[in-house]
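[1] Pasting a predicted model and its sequence here:
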Amino acid sequence: MLSESSTAVVTATLPVVQAHGEEITGRFYQRMFAAHPELLNLFNRGNQASGAQKAALASAVVAYAEHLTGESAAPWGPILDRIAHKHASLGITATQYTLVGRHLMAAIGEVLGDAVTPEIAAAWDEVYWLLACELIAREARLYTEAGVAEGASVWREWRVTEVTVEATDVRSYTLVPVDGGPVPTFVPGRYVSVAVDLDGDLGQQIRQYSLSGRPGADHWRITVKRVRGVGGAPDGLVSTFLHERVAVGDTLRLSPPFGEVDAIAGDGPLLLVSAGIGLTPAMAALEYLADTTPQREIVLVHADRDGAAHAHRDELPRLHARLPRLRLKLWYEETSDAPATVPAEVTRGWVDPDLIPLSPDAHVHLCGPLPFMNQIRGGLLRRGVPVERIAYEVFGPGMLRGA
């Protein structure tokens, strides 16, 4: 709990900090990377270049301050969980929070100048350390649950045993541990971090990919869409590396499974809604349910450019045969037939939330681009789905509106 004196100071200064939030976090990253360039190995350089990372950090700090001062009644727990899982997947340590705090407070002083009195600096330092302590505690629990000893590395070597072309610009990688040890199971909706070493001064880069295979199998599977730059933006560094450079027999460094989202929540009707590569957690969910509760009522709604771009499309007949109450509703932007031997409703165009088959008591899992999920979530909320029954997985540092 924020002290009474700090609450008054933070409440009074929140508008100024919010107005300069991205300038502060931008300066923070400049300072930190200049002093500790090795930390570039932990951060997505694409998100740094686009400004998405500094925007996400500014939003998180301001939102937490609003939470502490009572300025916002929005639930904070899900945001903390999302940050903690992402940090754990990167191997963030408790000691790194001291370094971050030092550079963040220095950045506030540099941007706001003499307006930052000792009282203001102390109040915002208290906000930061309350946030840091909450995250450190959550991350320690996650490391324990994942079997990562205190101070130990999260990384484990995995060998690629199969590379499968799934669709246009989409490949799956089947992996087994190099050490021959057990393959951890996972809850559908979890992701792993993949660390690769790039050429030149790019160093290590890390990305998160959902586990798309069957939980409990003797291997893991990740499915990677190659990111091609649009409008002058560069191609994705890691996805391009995986597509062009990684073959059967190569090794990759992977983290344990993390992620705050459960794609199979509840035991009643389940609605899985995805777009593009966002289908990956839904595939793990279908594999798991086929093994455990094949009679569960499931609706899979998926949007894609066309059938050729629809990853894992060829797996749907097998899964449909094992899940007799699975209903498929597909939206393709361009004309395309349904998968062979699968009864599926195919509509041309983009998804209309009002036309999604919906049971009144369904749990919902969304995964896809942020605009897509915002549209679908808004439509389902209007149709009466309670907010607590809509889970979503975001690729990247963003959050849904109102989440």
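    Happy to help now that I have it.

[2] From here on, just use CA atoms for contacts and neighbour counts.
    OK.

[3] Output the contacting helices and strands for whatever helix or strand residue 133 lives in.
    Element membership for residue 133 (DSSP states H and E) is helix 118-145. Packed against helix 118-145 by the contact rule (3 or more Cα pairs under 8 Å, 6 or more residues apart in numbering; DSSP states H and E) you find helix 4-19, helix 52-69, helix 77-90, helix 96-112.

[4] Can I get the ones you listed in CSV including distance to residue 134 and mean neighbour count?
    As requested, the helices and strands packed on helix 118-145 are arranged in CSV below (distance: least, Cα to Cα, whole Å; neighbours: other Cα atoms under 10 Å):
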stretch, distance to residue 134, mean neighbour count
helix 4-19, 18, 16
helix 52-69, 11, 19
helix 77-90, 8, 20
helix 96-112, 11, 17
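
[5] how far does the longest strand seen in the chain sit from the chain's center?
    The residue-count maximum for a strand in the chain (DSSP state E) belongs to strand 156-167. Put simply, strand 156-167 sits 21 Å off its chain's centre (Cα atoms, centre = their mean, to the nearest Å).

[6] Contacts for that strand, please.
    Contact partners of strand 156-167, identified using Cα atoms under 8 Å, 6 or more residues apart in numbering, comprise 171-179, 247-255, 308-312.

[7] One more: stretch 287-295?
    Counting by Cα under 8 Å, 6+ apart, 188, 213, 214, 215, 296, 319, 322, 323, 324, 325 sit against stretch 287-295.

[8] Presented hereafter is structure B, for comparison with structure A:
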Amino acid sequence: MLKQETIDIIKSTVPVLEVHGTAITKRFYQRLFEAHPELLNIFNHANQKQGRQQTALANAVYAAAANIDKLEAILPVVKGIAHKHRSLGVKPEHYPIVGEHLLGAIKEVLGDAATDDIIGAWAEAYGVIAGAFIGVEAEMYKQAETQPGGWEGFRPFRVSRKERESEVITSFYLVPADGGAIAAFEPGQYVSVKLDIPGEDRTHIRQYSLSGSPGAGHYRISVKRENTVPGLPAGRVSVYLHEEIQEGDVLPLSAPAGDFTLDQGDSRPVVLISGGVGLTPMVSMLRTLAETQPERKVTFIHAARHGGMHALRDEVEQIVGEHPAFSAHWVYGTPTDKDREAGVFHKEGYLDLAFLQQTVGTTDAGFYFCGPTPFMRTVNQALKEWGIAAEDIHFEFFGPAGALD
């Protein structure tokens, strides 16, 4: 437990963190990688270059400071981050290193304003928060290893099938190279893929949602080639997967992780909303619902630029066609002439509240969504305007968590 004096000091720094948080975390990562370049084998280099990781950490530090007197309020955030840490291989010995450089960055950025009392209070608070992460992650490591078909660290999987799903998305079907059993997973979870790319100094690790259903005897990931957006750095890993990895090749995988999962104890209608490659966890949820709750009302809504960018459409339409309680609806931002002639989409332009209300028809449902951050902000705002209860809104960021409000 933290002393009241420590709590008071930490809370007094909240306004400062709001202003200087990103500068602190940017300097933190600089210090960390200068002193421990080996940790570059864990972190996503592209997220570092784009500033996403720095912003996510700044948000997490700010939330911890603002809730330092009621840390249970940020427990869901802790669990979400802990899932990613476990899938990446973050261990207890990393926390003192992080603490040293985080405190050093605070001191550097704030200068004389970072008094000994403030640094001391943050050192004490960091110890408590780090202890919470270590405890949660220890249980996750144990569960991942001891569950039926589970394993520790990264396990080699063979690509048994590679299939192009759209102009930019390709699926990889993965089976254990040792021929053994594989761990079950919750629809919505992901695996980490570790790659040593020829010519690269560092190992790359990326998380990809599982787009198949549990119990299939294999894992499926559906990967978007990320160098197709002007102005953004090429997706080194996704390009390598698309161009170089072939059937028969081996990829090291972590056991499934993640807390963005379908509530299968709920019998109310469920709404699955996705944009772009954000449909991958939704397809897993849809398949699971078809197998376990075929009478439950399910509305599947997906937004894509056009038909050529729309992955897994035939698969979803087949599942929906076999289940009278299911429906699927497509929103195309810039449909092609071929799309128009075929009449394959239901709305042109952007997903909005009016379309959601017309398509879903009820607020008494569970809403799950995933996609690019601007898309997610639009969906989140629409659901709030509609009056959807906060506990019925579930979403997942691909990469570091951002802010939707």
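    Ah, there it is. What you see is a predicted model; the values in this text were computed from it and never measured.

[9] residues in contact with residue 39 of structure 1?
    Here residue 39 of structure 1 is in contact with residue 33 (criterion: Cα under 8 Å, 6+ apart).

[10] Correction: the previous question concerned residue 73 of structure 1.
    residue 67.

[11] Just want to check the distance between the aligned residue in structure 1 for residue 134 of structure 2 and residue 377 of structure 1.
    Alignment note: residue 134 of structure 2 maps to residue 136 in structure 1; criterion TM-score structural alignment. Distance from residue 136 of structure 1 to residue 377 of structure 1, counting by Cα to Cα, to the nearest Å: 31 Å.

[12] Can you say which of the contacts of strand 156-167 of structure 1 are buried?
    By neighbour count, with 16 or more other Cα atoms under 10 Å, the contacts of strand 156-167 of structure 1 hold 171-177, 251-255, 309-312 as buried.

[13] What is the most widely separated pair among these?
    Spatial extent of these (Cα to Cα) is set by the pair 177 and 309 at 30.1 Å.

[14] Check whether the match of residue 134 of structure 2 really touches residue 92, as I assumed.
    No. If you go by Cα atoms under 8 Å, residue 136 of structure 1 and residue 92 don't touch, sitting 9.2 Å apart.

[15] List the buried residues of the longest strand of structure 1.
    Using 16+ other Cα under 10 Å as the test for burial, strand 156-167 of structure 1 gives 158, 159, 160, 163, 166, 167.

[16] on that earlier part again, of the helices and strands packed on helix 118-145 of structure 1, give the one that comes closest to residue 371 of structure 1.
    So among those, helix 52-69 is nearest, using Cα to Cα, at 15.0 Å.

[17] contact partners of the closest one?
    Around helix 52-69 of structure 1, the neighbours that count as contacts under Cα under 8 Å, 6+ apart are 1-2, 7, 10-11, 14, 17-18, 21-22, 24-26, 29, 47-48, 72-74, 76, 127-128, 131, 397-398.

[18] With adjacent residues omitted, what lies nearest to residue 376 of structure 2?
    Closest residue in space to residue 376 of structure 2, ignoring its immediate chain neighbours: residue 370 at 6.4 Å, by Cα to Cα, 6 or more residues apart in numbering.

[19] So what's the residue count around the equivalent of the one you found over in structure 1?
    In structure 1, the residue paired with residue 370 of structure 2 is residue 367, using TM-score structural alignment. Look at residue 367 of structure 1: counted by other Cα atoms under 10 Å, it has 26 neighbours.

[20] thought residue 185 of structure 2 was touching residue 258?
    No. Residue 185 of structure 2 is beyond contact range of residue 258, at 9.4 Å (criterion: Cα under 8 Å).

[21] So between these two, which is more surrounded?
    Per other Cα under 10 Å, whichever of residue 185 of structure 2 and residue 258 has more neighbours is residue 258, with 23 against 19.

[22] so who does the more buried one touch?
    Per Cα under 8 Å, 6+ apart, neighbours of residue 258 of structure 2: 80, 83, 84, 188, 189, 190.

[23] Could you identify the residue of structure 1 that aligns with the third one?
    So that's residue 84 of structure 2. Correspondence of residue 84 of structure 2 to structure 1, assessed by TM-score structural alignment: residue 86.

[24] Report the separation between residue 112 of structure 1 and residue 237 of structure 1.
    Distance from residue 112 of structure 1 to residue 237 of structure 1, counting by Cα to Cα: 35 Å.

[25] what's the answer for residue 282 of structure 1, then?
    Residue 282 of structure 1 is 25 Å from residue 237 of structure 1, by Cα to Cα.

[26] Spell out, range by range, the strands that occur in the stretch 201-350 of structure 2.
    Along the stretch 201-350 of structure 2, the stretches classed as strands by DSSP state E, counting those that start in this stretch are 204-209, 219-224, 250-253, 270-275, 298-304, 326-332, 347-348.

[27] Residue 3 of structure 2 - how many residues pack around it?
    Residue 3 of structure 2: 11 surrounding residues under other Cα under 10 Å.

[28] Surely residue 316 of structure 1 touches residue 341?
    No. Assessed by Cα under 8 Å, residue 316 of structure 1 is found out of contact with residue 341, at 9.0 Å.

[29] Which of those two has more residues huddled nearby?
    Taking neighbours as other Cα under 10 Å, residue 316 of structure 1 and residue 341 compare with residue 316 leading, 18 against 11.

[30] For that one, give its distance to residue 304 of structure 1.
    According to Cα to Cα, residue 316 of structure 1 stands 15 Å off from residue 304 of structure 1.

[31] Please apply the same query to residue 352 of structure 1.
    13 Å.

[32] Just want to know which of those two has more residues nearby.
    The neighbour count for residue 352 of structure 1 versus residue 304, taken as other Cα under 10 Å, is higher for residue 304 (24 against 12).

[33] corresponding residue for that one in structure 2?
    Residue 304 of structure 1 maps onto residue 304 in structure 2, by TM-score structural alignment.

[34] give the contact list for its match.
    The contact partners of residue 304 of structure 2, by Cα under 8 Å, 6+ apart, come to 275, 276, 310, 330, 331, 332, 333.

[35] Can you redo these as TSV, where the extra columns are distance to residue 138 of structure 2?
    Below are those laid out as TSV (distance: Cα to Cα, whole Å):
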residue	distance to residue 138 of structure 2
275	34
276	34
310	39
330	42
331	43
332	44
333	44
